[in-house]
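**Student:** Sequence first, predicted coordinates after that:
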Amino acid sequence: MHRRTPPTPRADLVPATTGRPVQVTLDDIGTPLHDVTFVVVDLETTGGSPAGSAITEVGAVKVRGGEVLGEFQTLVDPGGPIPAQIQVLTGITTAMVIGAPRIEEVLPSFLEFARGSVLVAHNAPFDVGFLKAAAASIGHDWPGFPVVDTVRLARRVVTRDEAPNHKLSTLAGLFHATTTPEHRALADARATVDVLHALLGRLAPLGITHLEDLATAADPVPADVRRKRTLADGLPDAPGVYLFVGPKDEVLYVGTSTSLRTRVRSYFTAAEKRSRMREMVRVAERVTPVVCATPLEAQVRELRLIAEHSPRYNRRSRSPERMPWVRLTDEPVPRLSVVRDVRPGTAHIGPFTSRGAAQQAVEALHDAFAVRRCTARLPLVPAPGASACHLAEIGRCSAPCVRPEGVTEHAATVDRLRAALLGDPAAVVDPHAGRIRALAEQERYEEAGTVRDRLAAFLRGAARAQRLAPLAAMAELVAARRTDTGGWEVVLVRHGRLAGTALVPPRTDPSPAIESLRATAEHVPPPVAPAPAGHPEEADLVLAWLGRPGTRIVSVSAPWSSPVRSAQARTDPAAAVAVAAGWAALDVAHPGGEDTQGETQEPDATADDATRSERDARFLADAAARTEDPDAGAAGAA
């Protein structure tokens, strides 16, 4: 008999140059495992090889996301008697298959049932080998399903201490399968489903979360890497930071995870394919854990430890002090300069991820404003006998070096430039957008791309500075958000630096914890805005956390505001112009560059200048209500 669900879309075939279907490799599929349709199949046969044996029963279960979508089961007439020992093993007798459909009828029905899925079998070469041979015998093309072998997966994650072998019956017992294997196709397929789900559950913490990950999950692990897995012994199952340490006590690599034990263990499995990480593991002598109260604290500690130790196997965040800014210099006749620090009394944008990006932003500003580009310090009164450069001759500089009136003209230009840096960047965006459109219409795409890249660099730097500045100026900010268990995660930020965190248990008044946090949090001296007191990426992490839905502002030491017509607000129109001109959207959604945590909406402490006590009262009143009703819905941000 058959029990089938409607066929899924045919996703397992791609066109081949010969017109025949070809197999899709797992590398071609980027599907989360919970979205993958698996067909778990089991066969009973008259022998061990398709060369001289035939199929007597097919059983299959279709599952996706842990849900059974359908089952397929039928006896098959093998075309001859079933050997006695096979009858004893399976319970399928020759009499039972008399009148059953032949493989010519069964196989097309099974292939229809399995269409668009990933085949799974315990000892897949056996079952898939018989199915392929059957297809060849009746002249039917084999679709080339992706195949997962639960035996190979089990060899990677089930140790000999847990099970003496990797037989289906052994694994079914280990994982408490709901069906006991009995050498009948459907029962064995059902048991294999439970084994598959258990194995995927063990693989998930090792980073095996997508279908393509399974292609390498069962690969062998080098012996020298496998021997290092004892480094994970004793690590806590808690959020925090881990440090791989070398033979000279040097920090090799710093990482963070919500589960230190699980993440560190993954470095010693076949799932870790990065050659640099394999090299690092071979050098490492120990792993030092740093347990953190919250995931945000772990992320921040990771940044700080990377900046402190500059581990050679970490690629990012190693030298925050080298991140460049663009400064409008503080001198009688200002100019633009790429610098490494922020000084008071003048305008800055950034920081940028590289000096090249900062230079692109400078070029965008020079294209929009005719400010001087020479590096000499000019007096307010031009020196006698001074000569102008070629930029003055072509109208790209007011020549303050030779013309007294040029100093006045230059000062007016600088005022407009400063306004674009600190507020509305329209004076930069609009001419660049028009230039992009004009060049694209003339099919001068390479030049248009250069203009686009300069504009994008400027917008990233300006938007980042405008976002960092109010946080850097904020002497203290306290915010909180609900934890999954119903408690509170509280953070205290001073001048953009995470000064302290606390976890408040469920049904507990958070006010004492908040006051204690204020008393014990790190003292942070005020920085020179827009630079925050800590790592710029730390401030990005804090902003991302504050912008998550459900975050509540408990208190702020001063009003928090940003320009209405800011660089970030101008991002979308600029991108729209670029798209209309035939170019990809400007990638300015992450003003910090590739390492930022993404854009967030600032909490609505912006227009609300309520006092700290008023904010605390509103926050604590809601917390008290939740103490009585822990399931109450989240209110809006204070």
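**Tutor:** Received it, and whenever you're ready, just let me know what you need.
**Student:** From now on I want contacts and neighbour counts done on CA atoms only, so please keep to that.
**Tutor:** Fine.
**Student:** How about the contacts made by Ala463?
**Tutor:** Residues near Ala463 by CA atoms under 8 Å, 6 or more residues apart in numbering: Ile349, Gly350, Ser566, Ala567, Gln568, Pro591.
**Student:** nope, Val128 is what I meant
**Tutor:** Going by CA under 8 Å, 6+ apart, Val128 touches Ala121.
**Student:** Presented hereafter is structure B, for comparison with structure A:
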Amino acid sequence: MADQRLSPPGALVQGTLDELGTPLTHTTFVVVDLETTGSRSDGAGITEIGAVKVRGGEVLGEFGTLVDPRMPIPPHITLLTGITQAMVATAPGLDAALPAFLEFAGLHAEGPAEQDEGPVLVAHNAPFDIGFLKAACARHGHTWPAPTVVDTLPIARRLVTRDEVRNHKLGTLAGFFGVPDLPTHRALDDARATVGVLHGLLERLGSHGVDTLEELRSFRTPRTGAQRRKRHLADDVPEAPGVYVFTDAKGDTLYVGKSSNLRRRVRSYFTAAETRGRIRDMIALVEGVIPIVCGTALEAEVRELRLIAERKPPYNRRSRNPGRAAWLKLTREAYPRLSVVRTVRDDDAPYIGPFRSSREAELAREALHQAIPLRQCTHRFSPARPISACVLAQLGRCGAPCDGSESPARYAEHAAAAEAAMTTDATPVVEALSGHITRLSVELRYEEAALHRDRRAAFVAGAARAQRLAALAAVPQLVAAQPTRPGWEVHVIRYGRLAGSGTMRPGSDPHAYVEALVAAAETVFPGPGPSPRATPGEMECVLRWLGSPGIRLIDTAAPWTCPVNGAEKHRELTDWQRDSAYD
């Protein structure tokens, strides 16, 4: 039936096909994938560009080229993609490859493209690929044409449930949809796989009545009845920064969150923009919202973590059990050994972590064992009561202090080396693991090399985290401020714990304000381990704020420093698999 609209009043006219939107079958999609030397567009380079142009289910063309990034390709990237330095040595630079891609895609750099008429860029986890393309255009003097971008990752999360797939990575979705071209971490192969996933998602979108590009761009899962009925719960929430607490009919906490604008954030839970299944289930139980206004964004972030840890809301997935984190400890005994523990004790032992899982802590322990021949047994022995050595001694991976083959003094040297690697100088362990990775790669033993890479990454991540935390926890008091609207946010941090916060308004006496804030701040005492008086999560929030732009250190009661050769120096080695961030 023809579409009829009133224009002018009283006159019926027939709508045009253009008013109905651009049919997806008539839309040109350019599916793109990049391989890079790292995950940050401001520091890494592009090594390969792959793209497939499709319309109406038909492939119109393909584009693929290696790119010389004009920088070294890290070994872990070569392991992941198979792209070596020799392969890109004769490839064009980005100054030549980028214009060729833009021309293939129909993205002309003279000015912004007409979003509804030009090609639509498609990528899986689009912010990554589009971020690199934008940065490349900026570096090489091209105007980013700002096309319409479709990201298959969030669409897949809405349309493909966890009952159907274990995650929403490209390889998993390609297998689920039966795509013949599986991803291989090569750009053109991955672009072809994304085409198959796109077509699978478009078929599912048809059942939701999504047939045009405009509908695709605004696609949302419809609101539930509970979301419609309970929107009034946000009416009395103030427009201020802070923490919000959803409660049920008994007043028990269901969920805790934070926002710079409490009313706007709480209202979003009752709209179609909220698509998380577990949150929609929670809304059916919600009977009240408790707003907690905070003076600063950092205070809100910290209060959220403390409330989640205290109340353990059933619908919060993260930060509910900070005390269950895994740590790696070098024990204090006659012959120290590495032990994965759940508690940091006041025993003057070195710890690294916390780790995201026990498996990651085990990998870090394996990294240290690979570099330093510490004993791996749990037996108790002494020079006066020797025991038989295990097979590790025969393999040369332990000096066998248990049977007297290695003297206590010699073993103490290994223990000291392990403690130094954990607390001050990670270089020996990193270099030892890197040497193994290089040798195994040359011998084409890639699976073994990947295991060593994982061990190295886990050790560096855990050691860097502990050293950052320990450095802040060693400072009795640190006062810092950041300019904001309408004044300055000021925070007092004691032994790593946020002890006081406030916003100093324009015209206030800064000395008097800071003096009063310090006097009113929470009293905090020192304690053992890298995070004695605050959870690691809280301290990470504080550290992120201290590292943000515009921070001014007002006062510090002790030096705040990290080891010069500490694990932080090698943090780039932990960023080896961007796919892990997809889900």
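**Tutor:** Great, that's in hand. As the structure is a prediction and not an experimental result, all values here were calculated from the model.
**Student:** returning to that earlier point: Throw the contacts of Ala463 of structure 1 into TSV and include distance to Phe110 of structure 1 and neighbour count, thanks.
**Tutor:** TSV is the format used below for those (distance: CA to CA, whole Å; neighbours: other CA atoms under 10 Å):
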residue	distance to Phe110 of structure 1	neighbour count
Ile349	63	29
Gly350	60	31
Ser566	60	21
Ala567	58	30
Gln568	55	24
Pro591	53	31
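**Student:** what's the closest of these to Pro536 of structure 1?
**Tutor:** Pro536 of structure 1 has its nearest neighbour among these in Gly350, at 9.4 Å by CA to CA.
**Student:** What's the match for that closest one in structure 2?
**Tutor:** For Gly350 of structure 1, the aligned position in structure 2 is Gly353, judged by TM-score structural alignment.
**Student:** according to the alignment, the helix or strand Asp188 of structure 1 falls within goes to what range in structure 2?
**Tutor:** Using DSSP states H and E, the element containing Asp188 of structure 1 is helix 185-203. The alignment of helix 185-203 of structure 1 onto structure 2 (TM-score structural alignment) covers no residues at all.
**Student:** how about the nearest residue to Asn321 of structure 2, chain neighbours excluded?
**Tutor:** Take Asn321 of structure 2 and drop its neighbours on the chain: the residue closest to it by CA to CA, 6 or more residues apart in numbering is Ala309, 6.0 Å away.
**Student:** The one you found matches what in structure 1?
**Tutor:** Checking TM-score structural alignment: Ala309 of structure 2 goes with Ala307.
**Student:** what about whichever strand or helix holds that match, how far off from structure 2?
**Tutor:** Per DSSP H and E: Ala307 of structure 1 is located in helix 295-309. Mean deviation of helix 295-309 of structure 1 relative to structure 2 after superposition (mean CA distance after the TM-score superposition for structure 1): 0.5 Å.
**Student:** how distant is the following helix or strand past that helix from the center of its chain?
**Tutor:** Next along the chain after helix 295-309 of structure 1, taking DSSP H and E as the criterion, comes strand 325-328. Distance of strand 325-328 of structure 1 from the chain centroid (CA atoms, centre = their mean, to the nearest Å) equals 31 Å.
**Student:** Could you do stretch 325-343 of structure 2 as well?
**Tutor:** The answer for stretch 325-343 of structure 2 is 28 Å, by CA atoms, centre = their mean.
**Student:** In structure 1, point out the residues matching that stretch.
**Tutor:** Mapping stretch 325-343 of structure 2 onto structure 1 (TM-score structural alignment) gives residues 323-341.
**Student:** Quickly note the distance from the nearest residue to the match of Gly350 of structure 1 once chain neighbours are set aside to Ala516 of structure 2.
**Tutor:** Leaving aside its sequence neighbours, Gly353 of structure 2 sits nearest to Gly462 (CA to CA, 6+ apart; 4.2 Å). With distances taken as CA to CA, to the nearest Å, Gly462 of structure 2 is found 38 Å from Ala516 of structure 2.
**Student:** Contacts for the helix holding Ala307 of structure 1, please.
**Tutor:** Against helix 295-309 of structure 1 from outside (CA under 8 Å, 6+ apart): 239-241, 251, 254-258, 291-292, 314, 317-320, 498, 501, 535, 537-538, 541-542, 545.
**Student:** Val221 of structure 1: which of the contacts of Ala463 of structure 1 is nearest?
**Tutor:** For the contacts of Ala463 of structure 1, the nearest to Val221 of structure 1 is Pro591 (39.9 Å; CA to CA).
**Student:** what's the angle from the top helix by length along structure 2 to strand 326-330?
**Tutor:** As assigned by DSSP state H, the longest helix anywhere in structure 2 is helix 446-473. Helix 446-473 of structure 2 and strand 326-330 meet at an angle of 90 degrees, taking axes from the mean of the first three to the mean of the last three CA atoms, to 10 degrees as the criterion.
**Student:** Helix or strand next in line after helix 446-473 of structure 2, which one?
**Tutor:** For helix 446-473 of structure 2, the following helix or strand on the C-terminal side (DSSP H and E) is strand 478-483.
**Student:** By how much does that next one deviate from structure 1 on average?
**Tutor:** Mean for strand 478-483 of structure 2 is 0.5 Å (mean CA distance after the TM-score superposition for structure 1).
**Student:** now stretch 453-460 of structure 2
**Tutor:** Relative to structure 1, stretch 453-460 of structure 2 is 0.5 Å off (mean CA distance after the TM-score superposition for structure 1).
**Student:** Who has more neighbours out of Gly462 and Ala516 of structure 2?
**Tutor:** Neighbour count, other CA atoms under 10 Å: between Gly462 of structure 2 and Ala516, Gly462 has more, with 26 against 11.
**Student:** could you list every residue that touches that one?
**Tutor:** Ile352, Gly353, Pro354, Phe355, Ala361, Ala364.
**Student:** just checking, the third one is part of a strand?
**Tutor:** Yes. When the secondary structure is assigned by DSSP: H, G, I helix; E, B strand; the rest coil, Pro354 of structure 2 falls within a strand.
**Student:** just checking, it touches Ala326?
**Tutor:** Yes. Look at Pro354 of structure 2 against Ala326 with CA atoms under 8 Å: they come within range, at 5.5 Å.
**Student:** between those two, who's got more neighbours?
**Tutor:** Shown here are Pro354 of structure 2 and Ala326; by other CA under 10 Å, Pro354 has more neighbours (30 against 24).
**Student:** how near is the more buried one to Ala421 of structure 2?
**Tutor:** According to CA to CA, Pro354 of structure 2 and Ala421 of structure 2 sit 16 Å apart.
**Student:** just Tyr513 of structure 2 next, same as before
**Tutor:** 43 Å.
**Student:** Tell me which of those two has more neighbours.
**Tutor:** Between Tyr513 of structure 2 and Ala421, counted using other CA under 10 Å, Ala421 has the larger neighbour count: 24 against 16.
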